[in-house]
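Chemist: Sequence below, structure please.
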Amino acid sequence: MKKLTFLFFIVTSGLTNAQQTKVEQFSTALDSVRIQLKIPGMAVAIKQGNIVLLQKGYGFTDLEKHIPATAQTTFRVASVTKTFTSTLLMQLVEQGKLKLDDPVQKYGVNLNNPNITIKHLLTHTSEEIPGSHFQYNGYGLLGPILEKVSGLPFYRLLSENILIPLKMTSSAPSITPEQVCEYSSANPSVLPFFTTTFNLLAKPYELTSSGEIKRIEYLNEFGAFGGLATSVADLLKYSDAIDRHQFISKAGQKLVFTPNRTDTGFITPYGLGWFVESYKGKDYYWHYGQTNGESALFIKVPSLKLTLAVLCNTDKLSQPFPLGDGDLMMSPVGTLFYHFLLRKQTS
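Modeler: Okay, here's the model as predicted:
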């Protein structure tokens, strides 16, 4: 307990009394939501500019062994991985190796419709008549395209283009032990990323129909759609890199954060790999993650240089709420974030 209290003091020491009060109120309210949703373990990080406002764990990463969750606990983040896929894809676009309007069949992906493009997959507009409407769906087919263009497995592309350059040492793709062994044998420097990440990984849980918390196993999957394991601190590193345009240009990042339009001009809630939303005069760039035993919420408010990352070890941070429709305020965490840390600044 002393260690957690000390950490909390350090990360809030640069704030005014009023700011620190708001952060502590948010932290208390967040833990109340965790308890209400029966989420065993959770971690949160908030950063504004160069100041980390909060970095903390709540509950337990392992209920059976009573191991507390901390800011260093790693979690799988499901579809938050899609933002990384977008970054990797836009790098290849800026390198001239592919175009957003390229048909996917050019890269060996056959969807029985020659009109489906990479951009349709990236913007969730590939269903029915391509480009006609937004329907949140999987990103999995972007993985083989990226692999074909780059000549690398997707897990290597992610590791070598983002995780390693940013020293995201508590982050790794959830690949098989055999793949880890093969990869680390060829490149020993990647082994600590996997060792640290999976030694600190939270155990996954679900709620039974009777409301009991039950230990489960993670789905054995990784791809462009999901499967990254990371920590809240590492997500802050990734957010900072986005802001300084480390991986793609300022113009390219602006395109990523621009809401897509359907062929009829309807503005969707999604850009190129991120939800894009305006609320009370502020733009929010965000993504959620949700699958068995894992869920996440990752939010950027660029005008305030503010980032939030919340990760947990059930699907309940996202599962009860229709976040796929693109309304951040359907999330109780999103509303708490606004209420305690944004409302006064947007009034």
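Chemist: C-alpha only now, for contacts and for neighbours.
Modeler: Will do.
Chemist: Doesn't residue 54 lie inside a strand?
Modeler: Yes - remark: residue 54 belongs to a strand, assigned using DSSP: H, G, I helix; E, B strand; the rest coil.
Chemist: okay, now it: neighbour count?
Modeler: Using other CA atoms under 10 Å, residue 54 is surrounded by 24 other residues.
Chemist: looking at it, it is touching residue 10, isn't it?
Modeler: No - between residue 54 and residue 10 there is no contact under CA atoms under 8 Å: 9.2 Å.
Chemist: which stretches of the stretch 51-200 of the chain form helices?
Modeler: 81-94, 118-122, 142-150, 154-158, 177-186, 191-199 (DSSP state H, counting those that start in this stretch).
Chemist: Also this sequence, please, to line up against the first:
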Amino acid sequence: MASNMVSNDRDAARALFARFDSLRVAERIPGMAVVLLRDTTVLLAQGFGFADVAREIPVTPDTPFDVASVAKPISAVVALRLVEAGQLDLDRPMRRYRDFNEFCAAARGDGGIFFGDYACENDQLTLRHVLSMTANGTPGTRFWYNPPSFSWASRPMAEVAGQTFSDLVDSLVFRPAGMQHAARRHRRRPLPPELAAALATPYHVDSAGQVVPSDPPPPQGDGAAGGVIASANDVARFDIALTSGRLLAPASRASLWTPTRTPSGAMLPYGLGWFLATYQGRSLAWHTGLWEGRYSALYLKVLNASRDEQLTLILLANSEGLRWPSRLDEAAIERSAFATAFLDAFPARRTTH
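Modeler: Have a look, this model is predicted:
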């Protein structure tokens, strides 16, 4: 029966990947890498299209991409590893960390959609609020997706550990997870030459409707919201290490995927570094990644209690073609054609008695 299950899984995966390639072409994505797992077993890993169109370099599951905000689940693991080591307190006020008061003043001065109501001027705001996207308004009372705030979460982690954030990611995640084609980059930390040479070229659709190369993303600081270059196989290695307990204790791992609750008990659609939702009776955790006009990504998990019901999808693309419309106050995985194709291809298994 187990061999039949594996065979059926792989048949469904092959059919799903053919559907993904059709969606890729429709969305005009030059290149895309896909990995599908059940529990810690890779069912199928494949590349579609080109990492570099002009040179006709094909995408493979080992092609590195800028995963953009898919870095946030990795950053959350770093935070919880420091919590487990007794170095970091998620409930310590942000104002107690070095330079945060200056950041707060500058952010409030800039205002806009991210900082117009950013509640950083007293001790109520904590790192937990920042990591759970509940830092706007009265902290902990509503969800507002705020990448610039999340990015600053790297500072407390580096401060308490006495290391750069990128070094923490390398030592606490990349190396223990065996992520062979992954690295951090920012304005003071260039990619290793071999990884830079293999990086998928970013593309966008220009005003004439042509798919053309994009400029590289602008230089960034050593922040927690992005900065990760990785292959689809390396995101899968991260997922396997997380699932198998090599990165976090079970209670810490569960806290990643526990929805934040308001003081009144209302459940919000974000945990620690992950979007959360129930879709057709299934518990989902995911994160998107987007560099507008350059890269996009989707990392989606089905979190059912039974291990043989736990599925993971990893999609990395060298254009923004994986994105879907979503407001900053909502989590709308059902609008992703790629996500719904995956969930339809692998429906919940019915138990028999």
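Chemist: To residue 251 of the first structure, which of the helices of the stretch 51-200 of the first structure lies closest?
Modeler: Set against residue 251 of the first structure and scored by CA to CA, those come closest in helix 81-94, at 10.2 Å.
Chemist: What residue in the first structure is paired with residue 205 of the second structure?
Modeler: In the first structure, the residue paired with residue 205 of the second structure is residue 207, using TM-score structural alignment.
Chemist: who touches that match in this structure?
Modeler: 38, 213, 214 (CA atoms under 8 Å, 6 or more residues apart in numbering).
Chemist: Distance check, the nearest residue to the second one once chain neighbours are set aside against residue 316 of the first structure.
Modeler: In other words, residue 213 of the first structure. The shortest distance from residue 213 of the first structure to any non-neighbouring residue, by CA to CA, 6 or more residues apart in numbering, is to residue 207 (4.7 Å). As judged by CA to CA, to the nearest Å, residue 207 of the first structure and residue 316 of the first structure stand 9 Å apart.
Chemist: Overlap in contacts, the two.
Modeler: By CA under 8 Å, 6+ apart, residue 207 of the first structure and residue 316 have these common neighbours: residue 38.
Chemist: Identify the residue nearest residue 104 of the second structure in space, chain neighbours excluded?
Modeler: residue 120 (5.8 Å).
Chemist: nearest residue to residue 69 of the second structure other than its sequence neighbours?
Modeler: residue 289 (4.2 Å).
Chemist: mean deviation (superposed) between the helix or strand harbouring that neighbour and the first structure, please.
Modeler: Taking DSSP states H and E as the definition, residue 289 of the second structure sits inside strand 282-291. After superposition onto the first structure, strand 282-291 of the second structure sits on average 1.1 Å from its aligned residues (mean CA distance after the TM-score superposition for the first structure).
Chemist: contacts for the helix or strand following that strand?
Modeler: The helix or strand immediately downstream of strand 282-291 of the second structure is strand 295-302, counting by DSSP H and E. Applying CA under 8 Å, 6+ apart, the external contacts of strand 295-302 of the second structure come out as 65-68, 70, 202-203, 282-290, 309-323, 339.
Chemist: Just to be sure, residue 310 of the first structure is in a strand?
Modeler: Yes - counting by three-state DSSP, residue 310 of the first structure is part of a strand.
Chemist: about what we covered before: for residue 323 of the first structure, see how far away the residue nearest to residue 213 of the first structure is.
Modeler: With distances taken as CA to CA, residue 207 of the first structure is found 20 Å from residue 323 of the first structure.
Chemist: Burial check on the aligned partner of residue 88 of the first structure in the second structure, number of neighbours?
Modeler: Here residue 88 of the first structure is matched to residue 78 in the second structure, going by TM-score structural alignment. Residues near residue 78 of the second structure, counting by other CA under 10 Å, number 24.
Chemist: what does the one 4 residues further on give?
Modeler: As a burial measure, residue 82 of the second structure scores 19 neighbours (other CA under 10 Å).
Chemist: filter the contacts of strand 295-302 of the second structure to the buried ones?
Modeler: With neighbours counted by 16 or more other CA atoms under 10 Å, those contain buried members at 65-68, 70, 202-203, 282-290, 309-323, 339.
Chemist: roughly how far apart are residue 304 of the first structure and residue 50 of the first structure?
Modeler: Residue 304 of the first structure is 12 Å from residue 50 of the first structure, by CA to CA.
Chemist: just to revisit the earlier point, what about the contacts of residue 207 of the first structure, which are in strands?
Modeler: Judged by DSSP state E, the contacts of residue 207 of the first structure include 213, 214 as members of strands.
Chemist: Run through the residues that contact residue 82 of the second structure.
Modeler: Taking CA under 8 Å, 6+ apart as the test, what residue 82 of the second structure contacts is 88, 157, 161.
Chemist: mind putting those in CSV, distance to residue 242 of the second structure and neighbour count included?
Modeler: Formatted as CSV, the contacts of residue 82 of the second structure follow (distance: CA to CA, whole Å; neighbours: other CA atoms under 10 Å):
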residue, distance to residue 242 of the second structure, neighbour count
88, 20, 19
157, 20, 26
161, 21, 14
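Chemist: circling back to that earlier point, for the match of residue 88 of the first structure, give me its contacts.
Modeler: 168, 169, 172, 173.
Chemist: can you redo the residues you listed as JSON lines with distance to residue 49 of the second structure?
Modeler: Listed next are those as JSON lines, based on distance: CA to CA, whole Å:
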{"residue": "168", "distance to residue 49 of the second structure": "34"}
{"residue": "169", "distance to residue 49 of the second structure": "30"}
{"residue": "172", "distance to residue 49 of the second structure": "33"}
{"residue": "173", "distance to residue 49 of the second structure": "29"}
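Chemist: among those, which ones are buried?
Modeler: Buried residues within the contacts of residue 78 of the second structure, counting neighbours by 16+ other CA under 10 Å: 168, 169, 172, 173.
Chemist: what about the strands in the second structure?
Modeler: 31-38, 41-52, 57-58, 64-66, 183-184, 203-205, 211-213, 228-231, 275-279, 282-291, 295-302, 311-317.
Chemist: compared with the first structure, how much does the last one deviate?
Modeler: It stands for strand 311-317 of the second structure. Relative to the first structure, strand 311-317 of the second structure is 0.8 Å off (mean CA distance after the TM-score superposition for the first structure).
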